[in-house]
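Novice: here is my input, please return the structure:
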Amino acid sequence: MIALTVPGWGEVRVAHLVLDYNGTLAADGTLLPGVAPRLEAIHRLGVSLHIVTADTNGTAAQQCAALPVELLVREGGAVAREKAALVERLGPGETAAVGNGRNDVDMLRAAGLSLAVIGDEGAFSGALLAAHVVCRNIAEALDLLLLPHRLKASLRG
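Specialist: Down below sits the predicted model:
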C-alpha cells in the first residue's frame, strides 16, 4: 500500500489502482515504453492493479499477459459503468484511478485519488475536470505513485 499525509488534504491511501488501457497505458493498442516496469514496481509496493477496457484494438490481453494485473474487457457502454463499479467495490478511499477518456469520468469521480493523462489520443475535457491531478503522460502519472513526494506537492493546500 502507498500511504502519505498531505497538508490541507489529509491521508492518501492507495491499496488498489484501476486503469484504463487505450489512450492511458497504451497507444494504438501497444503498451507504452516504461509502463510495464512502473506497474511492476507499484505492485511490489502492495497495490493491486486492475485494467478495465473496451479494448478498442483487441490487443490488451496479449500486451498485459506478463503483468501482475487483473484485466477486465467490457463492451461498449458497459465499460464506463464497470470502471466506476469496480472502484466502488474495491473501496474508493483506498483506490486510485487513471484514465483519459469520456468513459473514465465516473471512475475518476469515484476514486479517492484520480489522475488524468493527456497522451497520444489527447484527453476528454470532462476527464480532466474529474481528476484530482492531470499529467502529461502515463509515466508521470505512475511516477506520482512511485515518488509520492511529487503527489504531495500537487495536492497540498
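Novice: only C-alpha atoms for contact and neighbour calcs from this point on.
Specialist: Will do.
Novice: which strands or helices does the lengthiest helix in the chain pack on?
Specialist: Criterion DSSP state H: the longest helix present in the chain is helix 78-90. Applying 3 or more Cα pairs under 8 Å, 6 or more residues apart in numbering; DSSP states H and E, we find helix 78-90 packed against strand 16-19, strand 48-53, helix 105-110.
Novice: before we compare anything, build this one as well:
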Amino acid sequence: MLLVDIPGRESLKLENLVLDYNGTIAVDGNISIRIKEMLEDISKFLKVYILTADTYGTVEKQCKDLDVSIKIFANENAAKCKKDIVKALDGQTVCIGNGYNDIEMFKISDLSIAVIGEEGCCGKLINYADIVVKSPIDALELILNPNRIKATLRG
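Specialist: Have a look, this model is predicted:
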C-alpha cells in the first residue's frame, strides 16, 4: 500500500496501479529497461495491472519477468473493458494512461495520471487527469516519490 497525505485534501491509501500499455509504458510494443526496473520496485508495495488490446502482440514477452497481472481484451469496447477491470479491484487505485479509451477508468480511479509520451496523449483525457506528465518515467517517479504527488495536489 502507498499512503499519500495531501495537505488540504483527503489522504490516498493506494493499493493498485493500473497501467495502459501501448502509448503509455510501451512504445511500439516495447518497454524500456528503466520502466521495467521501476515496475519491479513498485510491485513491492502496490498490485500492478497492465491493461492492453496488445496491438503488437508483445505484452506477455515484455512483462514475463515482472510481478504484474496482464489483462488483455479485444480492441472493441476497450474503454468499457478497462473501466470494468478497475471497478472490480479492491482498494484505492491509481490509473496511468494516454488514450481516449482511458477516460472511463480515469473517471472512477482515486488518482489519475495522464502521460504525454512519444505517441502523444488524447486531449480529452487531460480533462479527467489529476496530474499530467511528459513521460511514463515521470509518472512512475510520482509513485516512487509520493512527495511529488503532495506538492502537485495540495489544497
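Novice: let me know the TM-score between chain one and chain two.
Specialist: Here the superposed chains carry a TM-score of 0.96, computed using TM-score structural alignment, normalised by the length of structure 2; 155 aligned residues with a Cα RMSD of 1.1 Å.
Novice: what about the strands in structure 1?
Specialist: Ranges of strands within structure 1 are 2-6, 10-14, 16-19, 26-27, 30-31, 48-53, 69-73, 95-99, 113-117, 133-135, based on DSSP state E.
Novice: the second one versus strand 48-53: what angle between them?
Specialist: Here strand 10-14 of structure 1 runs at an angle of 80 degrees relative to strand 48-53 (axes from the mean of the first three to the mean of the last three Cα atoms, to 10 degrees).
Novice: go through strand 10-14 of structure 1 and flag the buried ones.
Specialist: Residues Val12, Arg13, Val14 are the ones in strand 10-14 of structure 1 that count as buried (16 or more other Cα atoms under 10 Å).
Novice: so what's the closest residue to Ala84 of structure 1 other than its chain neighbours up against?
Specialist: Leaving out its chain neighbours, the residue that sits closest to Ala84 of structure 1 by Cα to Cα, 6 or more residues apart in numbering is Met107, at 4.0 Å. Taking Cα atoms under 8 Å, 6 or more residues apart in numbering as the criterion, Met107 of structure 1 is in contact with Ala80, Lys83, Ala84, Ala85, Val87, Ala97.
Novice: and stretch 100-110 of structure 2, how far apart are its ends?
Specialist: 18 Å (Cα to Cα, to the nearest Å).
Novice: next one: stretch 143-151 of structure 2
Specialist: 13 Å.
Novice: so that stretch aligns onto which residues of structure 1?
Specialist: Taking TM-score structural alignment as the measure, structure 1 aligns residues 145-153 with stretch 143-151 of structure 2.
Novice: what's the residue nearest to Ala84 of structure 1 aligned with over in structure 2?
Specialist: For Met107 of structure 1, the residue aligned by TM-score structural alignment is Met105.
Novice: how about the contacts made by Leu151 of structure 1?
Specialist: Leu151 of structure 1 is in contact with Leu144, Leu145, counting by Cα under 8 Å, 6+ apart.
Novice: what about it, distance to Ala3 of structure 1?
Specialist: With distances taken as Cα to Cα, Leu151 of structure 1 is found 11 Å from Ala3 of structure 1.
Novice: what does Leu144 of structure 1 give?
Specialist: As for Leu144 of structure 1, its distance to Ala3 of structure 1 is 12 Å (criterion: Cα to Cα).
Novice: higher neighbour count, the two?
Specialist: Leu144 (19 against 13; other Cα atoms under 10 Å).
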